[in-house]
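Asker: sequence and predicted structure are below.
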Amino acid sequence: MNQQVNVVKVDGDQLRIEDVVSIARNATHIQLTEEALNRVRASRAMVEKMVSQQEVVYGITTGFGKFSDVMIHDEDVSKLQENLIMSHACGMGDPYAVEVVRAMMALRINALAKGYSGIREETLLQLVELCNRGVHPIIPQQGSLGASGDLAPLAHMVLVMLGKGEALVNGKRLSGKEALSKVGLSPIRLEAKEGLALINGTQAMTAQLCLALYDSRVLLESAELIAAMTIEALRGIPKAFDPQLHLVRPHPGQQESAKRLLQHLSGSKRTTAQGELRVQDPYSLRCLPQVHGATRDTLEYVWTTVTRECNSVTDNPILFTETGDVISGGNFHGQPMAFAADFLAIAIAELANISERRTERLVNPQLSGLPGFLTENGGLHSGFMITQYVAASIVSENKVLCHPASVDSIPSSANQEDHVSMGTTSARKLRTIVSNVTKVLAIEYLAAAQAIDFGSGDLGTGTARAYEQLRRVIPRLHEDREMHPDLVKAEELIQQGTLAFVTE
């Protein structure tokens, strides 16, 4: 019995970030629409006409970059494309994770499906089949300047289509030729324009942004629920989340975060009124809507920007079949993605900054009114003392990583390409920051649950379920034990989206 496979129909115009994530992580297949294939065929016919008429067109009958003024003879047009791939496949460093590679492939397929790049139908279908049959090229992470596209990473992707390079198939590292043979495919030969069409684009940086964005949205929702648990543990004041307050400073993200915090705390007997214990909470509790809301608004901006890029033509030159124009420009320049990645890095790192401050309030008896470091027998036991150290070290690491890569540029190609985006570096750093934020939130999650165990009274609608989910896999800390396994389990709960959807 054949197992049913999920399919995303790709037409070049409607690919969502959720689709990219599904292809990257769930082995969802790609199916090109007939409309997209018709556009691809029309674009290819335009390339073949230009070659037959010996027109001077960048990257088709000329060299690349500084060699754009060098004419290529007819008999060498195909060899030019193969040489392009081999020479540009010079990345360094550890390979990208399979999920990033699959996202890159999906995004490049969608860009080519728009029909502005002149690739042959059979070449595009080869890339589709690689993705669908689980052939994942080994792509080194270092080497892209993020302008002229992600040339080196995408060249490594294309090598496997030619039977060169290396790929993972079912977790086994094989030569490109062996990988193709393993799944019943044969190497292809690139024709005019095709090598350039395959590697001129922002897909390495955009792939990482798609995954980081999706994970960041999960982190934001998780952070608010964990923060609500901390509010209860510290007997905080939810009046600070009153809609009246946020209507007079009407940032959408702030209003939404305040609304969600009240939902999570609905029915709680652990919170207090203004003046009952204190008049005001510290900023890390009271200003949650303002801080998280700013992150929420940033997420929305970046989500819109990246979705737009997912469905953009980032090739050069671009072929317009309706007018017959071939225009050399700079749509491959990664500046929009570079800014988006750096902006999101700052916004998502702030979730960890404020989380670590809440963890400090939970473990510090001078601030919490709870047993020191949340242990019943302090002195003999250290409890959560060092978990706060860990959170502090991670947020400090993030502060270094948040330095924007997009403010840097360095000339290349003999100064022909004299301004670059460094967007791929921005995206790589962003993924590390997202992982770090998850760890810091996991620490607060554990500490908040432990602190709740020292109190009494009903928890809120959302916080009760979050607490119960944690306690199903991690028991209360009565005496010192290895904390690392507990932290990893809490981290996995967050990564799985368990908390993000607990109140849906």
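Answerer: Happy to help now that I have it. Residues are numbered from 1 along each chain as shown.
Asker: when you work out contacts or count neighbours from here on, use the C-alpha atoms and nothing else.
Answerer: OK.
Asker: for T230, give its distance to E444.
Answerer: 8 Å (CA to CA, to the nearest Å).
Asker: those two: which is more packed in?
Answerer: Taking neighbours as other CA atoms under 10 Å, T230 and E444 compare with E444 leading, 30 against 27.
Asker: spatially nearest residue to that one, not counting backbone neighbours?
Answerer: T359 (5.3 Å; CA to CA, 6 or more residues apart in numbering).
Asker: and that neighbour, what does it touch?
Answerer: Taking CA atoms under 8 Å, 6 or more residues apart in numbering, we find T359 in contact with 388, 443-444, 447-448.
Asker: rewinding a little: give me the common contacts of T230 and E444.
Answerer: By the contact definition CA under 8 Å, 6+ apart, T230 and E444 are jointly contacted by R358.
Asker: re earlier: go through the contacts of T359 and name the one nearest S186.
Answerer: Nearest to S186 among the contacts of T359 is I443, at 49.5 Å by CA to CA.
Asker: that closest one and T387 touch, don't they?
Answerer: Yes: the criterion here is CA atoms under 8 Å, and I443 meets it with T387 at 6.5 Å.
Asker: just give me the residue right at the centre of this structure.
Answerer: A212 (2.0 Å; CA atoms, centre = their mean).
Asker: any idea which helix or strand carries it?
Answerer: For A212, the element it lies in under DSSP states H and E is helix 203-233.
Asker: please report how far the residue nearest to V183 when sequence neighbours are not counted lies from A179.
Answerer: Leaving aside its chain neighbours, V183 sits nearest to R133 (6.6 Å; criterion: CA to CA, 6+ apart). According to CA to CA, R133 and A179 sit 10 Å apart.
Asker: okay, now the one to match up with it:
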Amino acid sequence: RAAMFARASSMARGGAGVRPVLVETWGAMLKAGIHPYVPSIGSVGASDLALCANMALPMLGEGRAEVHGAWVDGAAAMADAGIGIITPVEKEGLALCAANSVAVGLGALALADITNLLELMDGIAVLSFEAFRANPSPIDPRVVMARGAPGQARAAQSLRAKLAGTGLFEPGAPRRVQDPISLRCISHVHGSLRAAIDFCRPNVEVELNGAGDNPVVLEADNEILSNGNFHTPAMAVAFDALALAMAQTATMAAQRTGRMLQTLYSDLPDGLTQYGTTHAGLGLMSLTSETLSKEIHLLGAPASLLDSSTYNVEDHAPMTPMAVRKAAGAIDLLRQIAACELITAAQAFDLRKPERCAHVAQALRDQVRKLVPPLEDDRSMTQDVVAVADAIRSGAMQVCLEATGKAA
């Protein structure tokens, strides 16, 4: 649906050389819930030619489409919805194929997902702060201003806002002067992820709002010009950077989970269980988080560095769809890491029993407890992680931030 919207948006901008009926047909298909079958692989980023061609097939009375959960013949889907079949004229066949709509649509969705997830991970970090009784001095505005990094400043501001109600700013409340880096440098790493998001957003917006057609039809000048506006190297590099920034965030979250589970660092029972080392407790949360973070590290390998030569004059391609697809996959893994940290922090919070805590921390802990009971004795935690990850994916956890007024 996002790819269909992206193509309609770009066509409406002008330059594609198509009739308005094509844009109207994309809109009618979206309204009717007609979703063409489109392979996920098959583009090198110099226009999603094969992918967009598949997306256009039902509009031409061909191919397959998903309608209300069932796969049907493309022509039948259009007929059942009362939408007319398009017979392309002049440049319209090329315009239906030569676009980056699949990468742009997926990229737009990925940006929305990671923006929301990062906001929630700020909140989860605050719950970990309370559970660990961490020192908030690294997010003191004076400390942040001394460095002047914009992403770090915004992350620190978000963390400070979400710490409203805490007692950690009182003298003597934190347990240490200097905590592990996974707690001390949250604003630095979450700030780098914000910077990566900022790098991606304008590149996606350019493709959504601009004309990437080759050739481009300049109606006012009565000219048709060959060009390279279909090429998206900046978007490929941006999403590669986003994947790398998520790898940093994933590593840090996994390490926070591990530190909360160790008496040496948390001053809580090993494994966050009353039985200590004779039981597993939440120990596997650390291993699971570490494994997930390594999966994200693999997805951090830059797609834009791959051999991208294709055919003859088409001798360079940026691999944008692969870069975007990797980043989208990393987001789903990062949700699972966030779920592991959230469950672990809630257990540590219950054991710590802070007298005064951040409103966001309490809200997140309470929301977790609606899904996951406190760990009393060893049990499988698989479904607990799945339940919390699903709640993160659905936005149910984000509601905690909105309810406390601490969502950006």
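Answerer: Okay, I see it. Computed from a prediction, not measured in an experiment: that's the story for all the values here.
Asker: TM-score for these two?
Answerer: Overlay of the two chains. TM-score (TM-score structural alignment, normalised by the length of structure 2): 0.94; 401 aligned residues with a CA RMSD of 1.7 Å.
Asker: so between R133 and A179 of structure 1, which is more surrounded?
Answerer: With neighbours defined as other CA under 10 Å, R133 of structure 1 and A179 compare such that A179 has more, 29 against 17.
Asker: would you mind finding the match for that one in structure 2?
Answerer: Alignment note (TM-score structural alignment): A179 of structure 1 maps to A77 of structure 2.
Asker: any idea whether that match is helix, strand or coil?
Answerer: Following DSSP: H, G, I helix; E, B strand; the rest coil, A77 of structure 2 is assigned to helix.
Asker: re earlier: pretty sure the residue nearest to E444 of structure 1 is in a helix, no?
Answerer: Yes: if the criterion is three-state DSSP, then T359 of structure 1 is within a helix.
Asker: how close does the aligned residue in structure 2 for it sit to A345 of structure 2?
Answerer: Matched to structure 2 by TM-score structural alignment, T359 of structure 1 sits across from T257. Separation of T257 of structure 2 from A345 of structure 2 (CA to CA): 7 Å.
Asker: how about P138 of structure 2?
Answerer: The value you get for P138 of structure 2 to A345 of structure 2, if CA to CA is used, is 20 Å.
Asker: between these two, who's got more neighbours?
Answerer: A345 (30 against 18).
Asker: tell me the counterpart of the more buried one in structure 1.
Answerer: Counting by TM-score structural alignment, the partner of A345 of structure 2 is A448.
Asker: confirm that match sits in a helix?
Answerer: Yes: under three-state DSSP, A448 of structure 1 sits within a helix.
Asker: is it true that it touches A233?
Answerer: Yes: using CA under 8 Å, A448 of structure 1 is in contact with A233, at 6.3 Å.
Asker: any residues in contact with both of the two?
Answerer: With CA under 8 Å, 6+ apart, A448 of structure 1 and A233 have common neighbours L362.
Asker: now do the SS call for the residue lying closest to R286 of structure 1 once chain neighbours are set aside.
Answerer: Residue nearest to R286 of structure 1 in three dimensions, not counting chain neighbours: A240, with 5.9 Å by CA to CA, 6+ apart. At A240 of structure 1, secondary structure determined by three-state DSSP is helix.
Asker: quick one on the thing from earlier: how near is the residue nearest to the centre of structure 1 to L351 of structure 1?
Answerer: On the measure of CA to CA, A212 of structure 1 and L351 of structure 1 end up 14 Å apart.
Asker: and F332 of structure 1, by the same measure?
Answerer: F332 of structure 1 is 32 Å from L351 of structure 1, by CA to CA.
Asker: how about L80 of structure 1?
Answerer: According to CA to CA, L80 of structure 1 and L351 of structure 1 sit 49 Å apart.
Asker: same thing with I109 of structure 1?
Answerer: For I109 of structure 1, the distance to L351 of structure 1 - CA to CA - is 34 Å.
Asker: how about S186 of structure 1?
Answerer: The gap separating S186 of structure 1 from L351 of structure 1 is 48 Å, by CA to CA.
Asker: between those two, point out the one with more neighbours.
Answerer: Neighbours around S186 of structure 1 and L351, counted as other CA under 10 Å, are more numerous at L351. The numbers are 25 against 17.
Asker: contacts only, for that one.
Answerer: 220, 223, 291-292, 295, 437.
Asker: how about whatever helix or strand it lives in: buried residues?
Answerer: Using DSSP H and E, L351 of structure 1 sits in helix 335-363. Along helix 335-363 of structure 1, these residues count as buried under the neighbour rule (16 or more other CA atoms under 10 Å): 335-363.
Asker: tell me the counterpart of the residue nearest to the centre of structure 1 in structure 2.
Answerer: In structure 2, A212 of structure 1 lands on A110 (TM-score structural alignment).
Asker: surely its match touches A328?
Answerer: Yes: using CA under 8 Å, A110 of structure 2 is in contact with A328, at 5.4 Å.
Asker: so M46 of structure 1 is in contact with G118, correct?
Answerer: Yes: counting by CA under 8 Å, M46 of structure 1 does reach G118; the two are 7.2 Å apart.
Asker: so what sits against both of the two?
Answerer: Shared contacts of M46 of structure 1 and G118 (CA under 8 Å, 6+ apart): L319.
Asker: which one of those two has more residues nearby?
Answerer: The neighbour count for M46 of structure 1 versus G118, taken as other CA under 10 Å, is higher for G118 (29 against 19).
Asker: the more buried one matches what in structure 2?
Answerer: Using TM-score structural alignment, G118 of structure 1 lines up with G17 in structure 2.
Asker: just give the closest residue to that match, not the sequence neighbours.
Answerer: V217 (5.6 Å).
Asker: for that neighbour, helix, strand, or coil?
Answerer: Secondary structure, three-state DSSP: V217 of structure 2 is strand.
Asker: tally of neighbours for the equivalent of it over in structure 1?
Answerer: Taking TM-score structural alignment, the alignment pairs V217 of structure 2 with L319 from structure 1. By the measure other CA under 10 Å, the count of residues near L319 of structure 1 is 22.
Asker: what do you get for the one 4 residues further on?
Answerer: Each residue near T323 of structure 1 was counted by other CA under 10 Å, and the total is 7.
Asker: doesn't it fall inside a strand?
Answerer: No: looking at T323 of structure 1 with three-state DSSP, it is coil, so not inside a strand.
Asker: contacting residues around it?
Answerer: So T323 of structure 1 contacts nothing (CA under 8 Å, 6+ apart).
Asker: all strands of the stretch 1-150 of structure 1, in order?
Answerer: Per DSSP state E, counting those that start in this stretch, the stretch 1-150 of structure 1 carries strands over the ranges 7-10, 29-32, 92-95, 135-137, 140-142.
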